[in-house]
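K.L.:
Any chance you could fold what I've pasted below:
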Amino acid sequence: MTRLIRTSAQRDLRVDLARGVALLFIFIDHIPGNQLNEYTLRNLALCDATEAFVLLAGYAAGLSYGATADKHGWIFAAADVLRRTATLYVAHILVFVLVTAQVGYSAELLNPAYVEEMLLDPFVTEPYRALLEALLLRYQPNLLNILPLYVALLLMLAPALALRRHPLVLMALSIAGYVAVRITGLNLPNWIGGGWFLNPFAWQVLFFTGCVLGYAPPGGRPLAVPRIAPLQATITAGAMLVTLLGAAAMLAFWAVPDVAPGLPGRIARVLSSIDKTGLHPLRLLSILSLAWLVAWFVPFDAAWLRGRLVAPLILMGQQGLPVFCAGILLSFLGRVVLEQDDSALAQAATNLIGFAALAGVAMVNAWFGRAARSQRRPPAEAPADASPLLVPPPSPARESHS
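P.N.:
The predicted model follows:
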């Protein structure tokens, strides 16, 4: 498995590992009744794996498309972003169809309530309208709202790439939009009522923060690094304080029910109002603090990042799209299994088999990708006795995480 991992002197495997962990947490959290989800990020911080996924997606986008824009120009990079957007859109529609079929069959065979719980009941009354609204991304059943958010964020990225070398301007516009959304509640419409569950006008601030952190001009360091270098110790102390207070609040408010009634009213109201739709400021501060601490305490060149123990998670992070799509389908299947048998053995088997399946999807996708790249390589670049499926020698160019 380690031979399928893409490595180079410039590639940050910490990002791949964090994304793999986020994808695994998303799979675990999407299974109701899964006892393992009591130990994922959402119960230990004021944020969850979705925030990590979006921040890392922004980092990868800034790294990849920023380099493309520097090499080929902004228009070419924007077109590449739109191409990727189309891929994500097609993936979302495919997963939508598969989940609808999966839930519909399970409802007919086991429990009719699945349809209503997954917000798929419009297909019973207005199937053609529901399909149209799904194609327009105005209809997003449960579990199917992350890829539409990613599509919307990439559409915003295409014009924003023109500001890649002006991070202060880009972040000023992004923060202004975020503040406006928090004040006005502006959101995209949702056919079944309200707005998008993950409001892209709010979540863009996290995505563009990742973009700014990931982008580095040719021959230079990320533009954000020199400005914050003198404050590293202060930022680290603040990040630790935010993380510890968040963990304490979550443990006190949710894990120990007897504590919540005794909290001061103002604190209880704040904790209960930390919404996910509009990316509450405390959620934003929490994920940024965690990201800073990981970057601070985990060395870029840590030897264990290239070990076998974390290889499955790193490979999952490098093959994010197919792993995410497979995780959505497997999570509902895991729910069905645990509703039939909630024993410790069933719990362990559901999580272990699910993890193995996600790692398997990542391996197969990486294997085919490596084979395709080796076939496109000119014969002069590879000796006749070279294996086309082994990791190629590191390239001097900075490698993309997308």
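K.L.:
When you work out contacts or count neighbours from here on, use the C-alpha atoms and nothing else.
P.N.:
Fine.
K.L.:
how about the helices in the stretch 1-150 of the chain?
P.N.:
Listed in chain order, the helices of the stretch 1-150 of the chain (DSSP state H, counting those that start in this stretch) span 13-29, 49-72, 74-109, 113-117, 122-125, 127-135, 146-160.
K.L.:
who wins for proximity to A346 among those helices?
P.N.:
Closest of those to A346 is helix 13-29, at 13.9 Å (criterion: CA to CA).
K.L.:
tilt between the closest one and helix 49-72?
P.N.:
If you take axes from the mean of the first three to the mean of the last three CA atoms, to 10 degrees, helix 13-29 sits at 140 degrees to helix 49-72.
K.L.:
Please name every helix or strand in contact with helix 13-29.
P.N.:
Packing partners of helix 13-29 (3 or more CA pairs under 8 Å, 6 or more residues apart in numbering; DSSP states H and E): helix 49-72, helix 311-318, helix 320-340.
K.L.:
returning to what we had before: any chance of the helices of the stretch 1-150 of the chain in JSON lines, plus mean neighbour count?
P.N.:
As requested, these are exported to JSON lines (neighbours: other CA atoms under 10 Å):
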{"stretch": "helix 13-29", "mean neighbour count": "24"}
{"stretch": "helix 49-72", "mean neighbour count": "23"}
{"stretch": "helix 74-109", "mean neighbour count": "17"}
{"stretch": "helix 113-117", "mean neighbour count": "16"}
{"stretch": "helix 122-125", "mean neighbour count": "14"}
{"stretch": "helix 127-135", "mean neighbour count": "16"}
{"stretch": "helix 146-160", "mean neighbour count": "20"}
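K.L.:
One more sequence to fold, the one below, so I can look at both together:
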Amino acid sequence: MRSLIRGAQEASPKSGARRDLRVDFFRGIALFCIFIDHVPGNWLGLLTLRNIALCDATEAFVLLAGYAAGLAYGATLDRRGFTFTAASLLRRVGTLYVAHIFLLVVFTAQVGFSAAALDTTAYLDELHLDVFAEQPYQALLQALLLRFQPAFLDILPLYIVLLLLLIPASPLLRHPAVLLGLSGAGYLVVRLLDLNLPGWTGGGWFFNPLAWQLLFFAGCALGYVPRAAGRRGTPPAVPFHPLLAAAAGLVLVVGAAAMLIAYADADSFAGLPENVALVLADVDKTGLHPFRLVSILALAYLLGHLVPFDAGWVRSRVAAPFVLMGQHGLPVFCTGIFLSFLGRLALEQAEGWLMQLAVNLAGLAVLVGVGAIAAWYRLREQAPVQRPAADALPDVAPSSTTPVQ
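P.N.:
The predicted structure is shown next:
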């Protein structure tokens, strides 16, 4: 497994920069947490980020996706220019779109078959797939247009739009202050005017790309590495300062306290001042509430300084499965969505600790296996073709159709 990771590093684009395995590790953790959170009744979900902070794995995934995009497409921009970078981004968008449609078809068939086998409509109603029974052709068309997104299938459309926004914004990677200024201004306008992309079934997108772009572009700004003397170093980190670290820690402690109090007593906010209670009760995910934004940035700041770029444990056998998952996020994510519904079905049959253990261990094993297969295939695809030497070819006996030298 570690050899696959080393091979992936050697096979990465030659930008002169070493791959940041911290990003792969934490992205792998985020992908596993997304799988856990999508399995109702999963006890392990009590320990994921969404229950101990005012943010969750989705924020982590988007921030790390922006970081990786800034690192990769920023290098492409400097080496090959804007046109090639835009083409590369469009190619990636096409890959994500095909993956989303394939996942939509498989997930819909999986849920629909289960609902028919168990003679229930609860799954279809809960996952917003009931419209396929009522208006199948219209639902399919709207799904192709990304205006209809069933539950659990709204992260890839968000990612698609974010990469499309990066195309015109990519030249601003060289000017991070301008990029973040424009992105922040757009975020404020979207929040104040309640703007969103339209959805087919009413309302807007569950993950509003017009708001989430700020978190994505923050990651891009952190990941971009300017060329210096023809080479690239490590991405510049936000400088460490004790007061900034204390403020970040305070943000996380307050968020954790709020989540624990709400979990212990859902009516505990009733005794707070009305304005305070309304703010805490309305930390929306759709528009990326400022509390959620600040929380994930605070967590990233602390982890970025607690885990240095060359941390040895990130290259250890324990971290290797998550690094491998993070390096191949698309197939791992799609597989996790499929597995999460299977995990739900299993826990509905028996929710004891043995089944809980089986669901989570089996899910992790399959996701790591998908990452390993993807890594192996990528290495085989990028390996140089071994052509036989001329003197190693077998002699061919002359014939009436073989010219004699």
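K.L.:
Looking at the second structure, name the residue matched to S331 of the first structure.
P.N.:
Using TM-score structural alignment as the criterion, S331 of the first structure maps onto S340 of the second structure.
K.L.:
Could I get the contacting residues of the closest residue to its match other than its chain neighbours?
P.N.:
Nearest residue to S340 of the second structure in three dimensions, chain neighbours excluded: V39, at 5.2 Å (CA to CA, 6 or more residues apart in numbering). By CA atoms under 8 Å, 6 or more residues apart in numbering, the contact set of V39 of the second structure is 340-341, 343-344.
K.L.:
Out of the residues you listed, grab the one that's most surrounded.
P.N.:
G343 (26 neighbours; other CA atoms under 10 Å).
K.L.:
who's in contact with that one?
P.N.:
Counting by CA under 8 Å, 6+ apart, the residues that G343 of the second structure touches are 39, 359, 363.
K.L.:
Nearest to A311 of the second structure among these?
P.N.:
G363 (27.4 Å).
K.L.:
ok, that closest one - how many residues close by?
P.N.:
By other CA under 10 Å, neighbour count at G363 of the second structure equals 21.
K.L.:
what about the aligned partner of it in the first structure, helix or strand, and which?
P.N.:
By TM-score structural alignment, G363 of the second structure lines up with G354 in the first structure. G354 of the first structure belongs to helix 344-376 when assigned by DSSP states H and E.
K.L.:
what residue lies at the spatial centre of the first structure?
P.N.:
When CA atoms, centre = their mean is applied to the first structure, the residue found nearest the centroid is F53 (2.0 Å).
K.L.:
What distance do you get for the aligned residue in the second structure for it to V314 of the second structure?
P.N.:
By TM-score structural alignment, F53 of the first structure lines up with F61 in the second structure. According to CA to CA, to the nearest Å, F61 of the second structure and V314 of the second structure sit 18 Å apart.
K.L.:
so which of the helices of the stretch 1-150 of the first structure gets nearest M240 of the first structure?
P.N.:
Ranked by CA to CA, the member of the helices of the stretch 1-150 of the first structure that lies closest to M240 of the first structure is helix 49-72, at 17.1 Å.
K.L.:
tell me the angle of the closest one relative to helix 320-340?
P.N.:
With the same axes, to 10 degrees as the basis, helix 49-72 of the first structure and helix 320-340 are set at 170 degrees to each other.
K.L.:
mean shift between helix 49-72 of the first structure and the second structure?
P.N.:
Here helix 49-72 of the first structure, set against the second structure after superposition, deviates by a mean of 0.3 Å using mean CA distance after the TM-score superposition for the first structure.
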